[in-house]
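J.: no sequence on this one, just coordinates:
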């Protein structure tokens, strides 16, 4: 069992769904609608200005800022992950796997800091520091995972991710359907996926052949995070696009982080689903 566990730890991909789980639960509680009055209504007034309450120019500025931050995050991820993907050997990855686990732990720490101390993520420059520290460590995790696959597989998964993201973004902008109310359902689906993944992991460590279950797990993950792109994009657009729920104007860091995690998780699931290991 010990040797199988070691093989599983070094031969499998770290699924960073715990980070997404934490942020999704926070996002779910923060983007619920508030149809109340009296004291509750007065208390809600203390919340940050919502996109729907802003002028058109402020809305446009919010969206530009979110996608600008997202672009920098993705570029930083590529810069950090590319050397690990193309320049190191498999033996080096195994010998230095502690770097990946340290990075995974740091992503959890920085995420908890952003979720538990929301005032920090709304104050410059602390919000940018936390965000890009998280992104850098996430890039290390992505690099370690990608290094286990051929470069053709990485390019294929990357191309598919870009194509899906662009198509879903256009769909979210053009669609007359409001998907911002689907948060609880996506949240439940993500929880089920995590439990399924945990069971598959235990079976793999026990020596049980779970290839098709693993493929089903990755396929479901692709579907869920594809829908998350639509969901989070419409939260960014807000009532400007006729949507009931939206991000606050001061939550541009959270909005960018949401989309970033959608893209990263989609890429990792696609890589595991279609990729060939070295």
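T.: Structure received. These figures come from a predicted structure and were not determined experimentally. Residues are numbered from 1 along each chain as shown.
J.: from now on I want contacts and neighbour counts done on CA atoms only, so please keep to that.
T.: Will do.
J.: now do residue 257 against residue 264, distance only.
T.: For residue 257, the distance to residue 264 (Cα to Cα, to the nearest Å) stands at 10 Å.
J.: then this one, side by side with the first:
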């Protein structure tokens, strides 16, 4: 029996990973970490530049332009990933990290540096635990993922309603706790989903690497949202 057929037989029997799988998983977390670093430096750099932060805070057109650019980059990256080259997709991911950093620069004005740092480490620990659980658990989290996605839609609607109509700090706190629960669950779900997809990849060609890039984007968004909801709960305002 040839070696390739033997490896395929093993995977069919016990779900063993391909040789490319560990490398692809490393790429997921390298890209995610790189994006977080870029976002953090961008946010801090803008926050410490009076002219830039004033422009973002006072210019509604610029602020909403950044928000629209964020959504456009995410939608464009996920929907056109098959038509994009790996280098173009990576560039879009980096650009999204920069734009997201610009929109997040306001947190340095709203919260103390110490509380931002503390919440970041809380987020990192929580994220790490849930990612590990999602990666190692034998339980299929697909049904949980569907429930969490429906919960995310409800969370977005509740947030919009509170911002424009209710305007209640108590309701905002409730929404924040729900947000933490949703993104804690999504971290585990996305980790398992990424693992399953990459285990089907047998090489390091562009296709598998683009799957890894999208996985990094999913985990990056989970981390950022978890951080923001925890900051709303535990952050100390200036």
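T.: Good, I have the coordinates. What you are looking at is a predicted structure, and each value in this text was computed from that prediction instead of being measured.
J.: quick check: TM-score for this pair?
T.: The TM-score (TM-score structural alignment, normalised by the length of the second structure) is 0.81; 217 aligned residues with a Cα RMSD of 2.7 Å.
J.: re earlier: more neighbours, residue 257 and residue 264 of the first structure?
T.: Neighbour totals were compared for residue 257 of the first structure and residue 264, and residue 257 leads with 23 against 20 (other Cα atoms under 10 Å).
J.: which residues in the second structure does stretch 66-74 of the first structure align to?
T.: Per the alignment by TM-score structural alignment, stretch 66-74 of the first structure matches residues 28-36 in the second structure.
J.: what's the average distance of that stretch to the first structure?
T.: In this overlay with the first structure, the average offset of stretch 28-36 of the second structure from its partner residues is 0.9 Å by mean Cα distance after the TM-score superposition for the first structure.
J.: please point out which parts of the longest helix along the second structure sit buried.
T.: Secondary structure of the second structure per DSSP state H: the longest helix is helix 169-199. By 16 or more other Cα atoms under 10 Å, the buried positions in helix 169-199 of the second structure come out as 172, 175-176, 178-180, 182-195, 198-199.
J.: ok, now which ones touch the residue mapped onto residue 172 of the second structure from the first structure?
T.: By TM-score structural alignment, residue 172 of the second structure lines up with residue 214 in the first structure. Contact partners of residue 214 of the first structure, counting by Cα atoms under 8 Å, 6 or more residues apart in numbering, are 197, 200.
J.: same check on the one 3 residues further on?
T.: Under the criterion of Cα under 8 Å, 6+ apart, the contact list for residue 217 of the first structure reads 193, 196, 197.
J.: conserved subset of those in the second structure?
T.: Retained in the second structure by both residues aligned by TM-score structural alignment, their matches' Cα atoms under 8 Å are the following of the contacts of residue 217 of the first structure: 193, 196, 197.
J.: hmm, back to that, so which of the contacts of residue 217 of the first structure is the most crowded?
T.: residue 197 (20 neighbours).
J.: chain neighbours aside, what residue packs nearest to that residue?
T.: Ranked by Cα to Cα, 6 or more residues apart in numbering and with sequence neighbours excluded, the top spatial neighbour of residue 197 of the first structure is residue 217, at 6.5 Å.
J.: next: residue 16 of the second structure.
T.: In space, and not counting its chain neighbours, residue 16 of the second structure is closest to residue 10: 6.5 Å by Cα to Cα, 6+ apart.
J.: secondary structure element for the one you found, which one?
T.: Secondary structure from DSSP states H and E places residue 10 of the second structure in helix 3-14.
J.: now the helix or strand containing residue 6 of the first structure: buried residues?
T.: Residue 6 of the first structure belongs to helix 2-11 when assigned by DSSP H and E. Within helix 2-11 of the first structure, the residues that count as buried by 16+ other Cα under 10 Å are residue 8.
J.: which helices and strands does it pack with?
T.: Here helix 2-11 of the first structure touches helix 183-205, going by 3 or more Cα pairs under 8 Å, 6 or more residues apart in numbering; DSSP states H and E.
J.: between helix 2-11 and the helix it packs on, find me the angle.
T.: 140 degrees (axes from the mean of the first three to the mean of the last three Cα atoms, to 10 degrees).
J.: helix 183-205 of the first structure packs against which elements?
T.: Helix 183-205 of the first structure is packed against helix 2-11, helix 17-30, helix 211-237, with contacts defined by 3+ Cα pairs under 8 Å, 6+ apart.
J.: strands of the second structure, start to end?
T.: Assigned by DSSP state E, the second structure shows no strands.
J.: can you check which part of the first structure stretch 155-163 of the second structure sits on?
T.: Mapping stretch 155-163 of the second structure onto the first structure (TM-score structural alignment) gives residues 193-201.
J.: quick one: the matching stretch to chain centroid distance?
T.: Remark: stretch 193-201 of the first structure is offset 18 Å from the chain centroid, using Cα atoms, centre = their mean, to the nearest Å.
J.: now do the counterpart of residue 229 of the second structure in the first structure against residue 126 of the first structure, distance only.
T.: Matched across to the first structure, residue 229 of the second structure falls on residue 269, judged by TM-score structural alignment. In this view, residue 269 of the first structure and residue 126 of the first structure are 31 Å apart by Cα to Cα.
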